[in-house]
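Enquirer: fold the following for me, if possible:
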Amino acid sequence: MPVPLSREKIAATAIRLADADGLDGLSLRKIAKELGVGPMRLYDYVMNKSELLDLMVDVVYARIAEVGQRGGWRATVLGIAQATRDAALDHEWFADLLGGRPHLGPHALAVGEATAAALSAAPGVRDIDDLQRAVGALNAFIIGAVRKEVTERRTARSTGTDEAAFQASLGPYLTRMLKTGRYPTVARLVIDGAHLNAEETFNHNLTTILDGITRRSPT
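Expert: Take a look at the predicted model:
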């Protein structure tokens, strides 16, 4: 008797495999083997790997979309941004796909609509140009922040140490370079800067972005 399949079941299996091994090793053949079916069966549901990735991404966006409106434009944007970070930390491959090809699945569009609608209500957003800039600034921050955090987590795992210890391993080289006196501000950051908590830093910088959007620029 044929194994029952659906796009949802295929996406869930693909996400589980990608969570474990990343996107590089993900293939329709591997998914088919996990499901106990022949690879050709999957082509009745997804045309190729690109469509599969789009499907996987939209499943993650469905989780982000659950945030909904939170009593004001700022609370809504904060909730969506934090949910995006949480999703990327739970599914690191998702961070790899942010900022690439447009995400146009129904849940991705719902998140985009909720974000744009919230930002359009910000005091500093007066017209469509302001809204475009606000959406662009917010998305650029979120994508950059989550990619950086995911990259640092991967580096820590690959070196078998935590981020602070990894940075400390670079100490001899940095010491030599900083002693040249050519990089005084970098030296301050390295020597005097604290090891900041990733979540607190994300929220602080997100607040800074939203404060900038709130401010009305002079006409």
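Enquirer: when you work out contacts or count neighbours from here on, use the C-alpha atoms and nothing else.
Expert: OK.
Enquirer: how far does the one helix or strand T207 maps to sit from the chain's center?
Expert: Applying DSSP states H and E as the criterion places T207 in helix 198-214. Here the centre of helix 198-214 is set off from its chain's centre by 15 Å, with C-alpha atoms, centre = their mean, to the nearest Å.
Enquirer: what packs against the longest helix along the chain?
Expert: Scanning the chain for the helix with the most residues, using DSSP state H, yields helix 128-159. Here helix 128-159 touches helix 73-90, helix 92-97, helix 106-120, helix 163-169, helix 198-214, going by 3 or more C-alpha pairs under 8 Å, 6 or more residues apart in numbering; DSSP states H and E.
Enquirer: let me have those in a markdown table, extended by mean neighbour count and distance to I191.
Expert: Formatted as a markdown table, the helices and strands packed on helix 128-159 follow (neighbours: other C-alpha atoms under 10 Å; distance: least, C-alpha to C-alpha, whole Å):
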| stretch | mean neighbour count | distance to I191 |
| --- | --- | --- |
| helix 73-90 | 20 | 29 |
| helix 92-97 | 22 | 30 |
| helix 106-120 | 19 | 38 |
| helix 163-169 | 13 | 11 |
| helix 198-214 | 15 | 19 |
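Enquirer: D192: which of the ones you listed is closest?
Expert: Nearest to D192 among the helices and strands packed on helix 128-159 is helix 163-169; the distance by C-alpha to C-alpha comes to 13.8 Å.
Enquirer: next structured bit after the closest one?
Expert: Sequence order places helix 171-178 as the next helix or strand after helix 163-169, per DSSP H and E.
Enquirer: okay, how far is it across stretch 157-176, tip to tip?
Expert: Using C-alpha to C-alpha, to the nearest Å, the span of stretch 157-176 from its first residue to its last is 27 Å.
Enquirer: and the gap between I31 and L17?
Expert: Relative to L17, I31 is positioned 8 Å away (C-alpha to C-alpha).
Enquirer: okay, which residue is most central for the protein?
Expert: Geometric centre of the chain, nearest residue: A95, 3.9 Å, by C-alpha atoms, centre = their mean.
Enquirer: one more to line up against the first:
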Amino acid sequence: MCNFLKNIFSSNSIQTTPFFTFYQKLASWKSAKVFPYSFNLPEAISMPESFWSDVIKIYRMTDADGRERAISVWYADKELIVTSVTKGDETSVVTKDSIHIRYVPHPTKKAYYRKEVLVNDKKVKQTEVFHERVPKKIEINYLFNMHTHPKEVGIDGMTRYSFFSVQDIRSLISSKAIMTGLVTDKLWFLVRTSETSDYIPYNDGDILTVEGLKNDMKLGVYCADFNRKAIRQ
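Expert: Presented below is the predicted three-dimensional model:
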């Protein structure tokens, strides 16, 4: 389903936007309560190693036990933060993560503060910050979530992965989020554009396709092989 030839032959020639730069734009669009124009979406997005580490981790966990998982992506205090994996049941997954950032005086360095990142009240990251760099206002924006689809083994013994479901599209539209992601044996992104309607022309059980989501829903569709850039389809 992923445009294999396009990804192979064009990945080194098309203009690529770094992951962090793209998410800064997402935060800006979300703050302005607008959806991006289709022509403003990048042709490719490159992701950092830390992001791929999280993606591959939840892929392997889901592949092992067949249960869906999700992570939430946040733009917080000028950082991209990915929360911990949330475990669901065999048919659905729910994320209930919360994130907080606080600056506390350093116990031994008078001119420094400790920046602490807490996910679900658990400290996951700590850095030292010079006092002049402590912000007066801390901005935290939820950007989007991603989830996994377990593998399906057919009667022919072949392993397959399902694509986005109709419910996934409903969740994206009803949440007013700009973006959502799906992890199968590849990474998929959907980006809602200014042309995307609230009306969903699909019924439960319909099989969705890349071309359908592009033409019917006017969504930006991206696909990436693991540890590679995401190419717009």
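Enquirer: TM-score for this pair?
Expert: The TM-score (TM-score structural alignment, normalised by the length of the first structure) is 0.23; 93 aligned residues with a C-alpha RMSD of 6.2 Å.
Enquirer: buried ones in the longest helix of the first structure?
Expert: Buried residues in helix 128-159 of the first structure, counted by 16 or more other C-alpha atoms under 10 Å: 130-131, 134-135, 138-139, 141-143, 145-147, 149-150, 153, 156.
Enquirer: and the helix holding T207 of the first structure, what does it pack onto?
Expert: Other helices and strands packing on helix 198-214 of the first structure, by 3+ C-alpha pairs under 8 Å, 6+ apart, are helix 73-90, helix 128-159.
Enquirer: the helices in the second structure, which residues?
Expert: Using DSSP H, helices in the second structure cover 4-10, 19-32, 49-65, 166-175, 210-215.
Enquirer: for those, which one sits closest to E116 of the second structure?
Expert: Distance to E116 of the second structure, taken as C-alpha to C-alpha, is lowest for helix 49-65 among these, at 18.5 Å.
Enquirer: what comes up buried for that closest one?
Expert: F51, V55, I56, I58, Y59, M61, T62, D63.
Enquirer: which one of the residues you listed sits closest to N145 of the second structure?
Expert: Distance to N145 of the second structure, by C-alpha to C-alpha, is smallest for V55 among the buried residues of helix 49-65 of the second structure, at 11.7 Å.
Enquirer: surely the closest one is in contact with V183?
Expert: Yes - using C-alpha atoms under 8 Å, V55 of the second structure makes contact with V183 at a distance of 7.2 Å.
Enquirer: does R147 of the first structure touch A95 like I think?
Expert: Yes - using C-alpha under 8 Å, R147 of the first structure makes contact with A95 at a distance of 5.6 Å.
Enquirer: quick one: T84 of the first structure and I64 touch, right?
Expert: Yes - counting by C-alpha under 8 Å, T84 of the first structure touches I64, with 6.1 Å between them.
Enquirer: endpoints of stretch 128-145 of the second structure, how far apart?
Expert: With C-alpha to C-alpha applied, stretch 128-145 of the second structure spans 29 Å between its terminal residues.
Enquirer: so which of the helices and strands packed on helix 128-159 of the first structure gets nearest E8 of the first structure?
Expert: helix 106-120 (13.7 Å).
Enquirer: which strands and helices lie in contact with the closest one?
Expert: Looks like helix 106-120 of the first structure contacts helix 49-65, helix 73-90, helix 128-159 (3+ C-alpha pairs under 8 Å, 6+ apart).
Enquirer: okay, the ones you listed in JSON lines with distance to A198 of the first structure next?
Expert: Formatted as JSON lines, these follow (distance: least, C-alpha to C-alpha, whole Å):
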{"stretch": "helix 49-65", "distance to A198 of the first structure": "20"}
{"stretch": "helix 73-90", "distance to A198 of the first structure": "11"}
{"stretch": "helix 128-159", "distance to A198 of the first structure": "7"}
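Enquirer: ok, which of the ones you listed comes nearest D211 of the first structure?
Expert: Comparing those under C-alpha to C-alpha, the one sitting nearest is helix 73-90, at 9.6 Å.
Enquirer: you'd agree G181 of the second structure is up against D168?
Expert: No - in this structure G181 of the second structure lies outside contact range of D168 using C-alpha under 8 Å: 9.6 Å.
Enquirer: neighbour count: those two, which is higher?
Expert: For G181 of the second structure versus D168, the count of surrounding residues by other C-alpha atoms under 10 Å is larger for G181: 23 against 14.
Enquirer: and that one, what is it in contact with?
Expert: F144, N145, M146, H147, L187, W188, F189, L190 (C-alpha atoms under 8 Å, 6 or more residues apart in numbering).
Enquirer: what's the closest non-adjacent residue to the fourth one?
Expert: Nearest in space to H147 of the second structure, with sequence neighbours left out and distances taken as C-alpha to C-alpha, 6 or more residues apart in numbering, is A70 at 4.1 Å.
Enquirer: next one: that neighbour from K57 of the second structure, what distance?
Expert: The gap separating A70 of the second structure from K57 of the second structure is 11 Å, by C-alpha to C-alpha.
Enquirer: how about L5 of the second structure?
Expert: With distances taken as C-alpha to C-alpha, L5 of the second structure is found 27 Å from K57 of the second structure.
Enquirer: can I get the helices of the second structure in TSV with distance to Y113 of the second structure?
Expert: Formatted as TSV, the helices of the second structure follow (distance: least, C-alpha to C-alpha, whole Å):
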stretch	distance to Y113 of the second structure
helix 4-10	45
helix 19-32	25
helix 49-65	25
helix 166-175	36
helix 210-215	47
